[in-house]
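>>> sequence? don't have it. structure:
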C-alpha cells in the first residue's frame, strides 16, 4: 500500500493541477475543509462529485466490552462521521 499524500504534497499537486501557486491552492484546500467541517458538524452532508458523500450519523447507546478486562460497560450515544465512496471512484480503482 502506498503512503498517503501529506498536506504539503496535496497542496503542491493541487497547485499544479489548477495552474496556480501553492498559496492559493492551500487557501482553496483550507476553504473546502472548513465548508465540509461546518456542514457535517451541523448534521448535514457534503457530496464531492466523483469522490463520495461525507455525512454524520448518530449511533445509539450500546453495550461494549473492555478488551483488557472483559468487563461490559455502557457506551453513551454518540455521532460518527462516515463517507460513502462514489461508484465512479470505485470503478476507476477496480477497472
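Looks like it came in fine. Note that this is a predicted model, so its numbers are computed, not measured.

>>> switch to C-alpha atoms for all contacts and neighbour counts from now on
OK.

>>> for this structure, what spans make up the helices?
For the chain, helices defined by DSSP state H occupy the ranges 7-18, 22-41, 87-94.

>>> And the first one, what's buried?
So that's helix 7-18. 10-12, 14-15 (16 or more other Cα atoms under 10 Å).

>>> what do you get for stretch 42-61?
45-46, 52, 54-56.

>>> quick one: it to chain centroid distance?
Stretch 42-61 has its C-alpha centroid displaced from the chain centroid by 9 Å (Cα atoms, centre = their mean, to the nearest Å).

>>> for comparison:
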C-alpha cells in the first residue's frame, strides 16, 4: 500500500474528501518527524517505535574504482516493531 492508497482508504472509510484525508495523513507523518527531531523517538502502540540513531564515520570503498573513501557520520531512523505487529506479520503467507 502506498500513500495515495492510504489516503483513498481513509477518505472512503470516513466519508471525507481526499483533500482532507491527505491533510490528515501528512499531519500524522509530520507529528512523527517532529517528535523524532525533538525527542529522538516516536512510539505508536501495536506498531512499534521509531528512534534516531547515530552512525559513526567510517571508511568505505568506491565500487567502480576500488578507491577508499571517507564516509561522514550521519543520523538515521531505526524502527523496532511492536510484539503485536510481529505476531501479525508471522501469520502472513510469503509468496
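Cool, got the structure. Source: prediction; values computed, not measured.

>>> can you put the helices of structure 1 in a markdown table and add distance to residue 76 of structure 1?
Shown next, in a markdown table, are the helices of structure 1 (distance: least, Cα to Cα, whole Å):
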| stretch | distance to residue 76 of structure 1 |
| --- | --- |
| helix 7-18 | 34 |
| helix 22-41 | 18 |
| helix 87-94 | 34 |
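
>>> Minimum distance to residue 72 of structure 1: which of those helices has it?
helix 22-41 (29.9 Å; Cα to Cα).

>>> and the closest one, how far from the chain's centre?
12 Å.

>>> What about the counterpart of residue 79 of structure 1 in structure 2, how many residues nearby?
Applying TM-score structural alignment, one finds that residue 79 of structure 1 aligns to residue 75 in structure 2. Using other Cα atoms under 10 Å, residue 75 of structure 2 is surrounded by 10 other residues.

>>> Now do the spatially closest residue to residue 75 of structure 2 that is not a sequence neighbour against residue 39 of structure 2, distance only.
Using Cα to Cα, 6 or more residues apart in numbering and skipping residues adjacent in sequence, the residue nearest residue 75 of structure 2 is residue 54, 4.6 Å away. Separation of residue 54 of structure 2 from residue 39 of structure 2 (Cα to Cα, to the nearest Å): 14 Å.

>>> ditto for residue 8 of structure 2
Distance from residue 8 of structure 2 to residue 39 of structure 2, by Cα to Cα: 31 Å.

>>> Ok, residue 58 of structure 2 next?
Separation of residue 58 of structure 2 from residue 39 of structure 2 (Cα to Cα): 26 Å.

>>> for residue 66 of structure 2, same thing?
Taking Cα to Cα, one finds residue 66 of structure 2 at 40 Å from residue 39 of structure 2.
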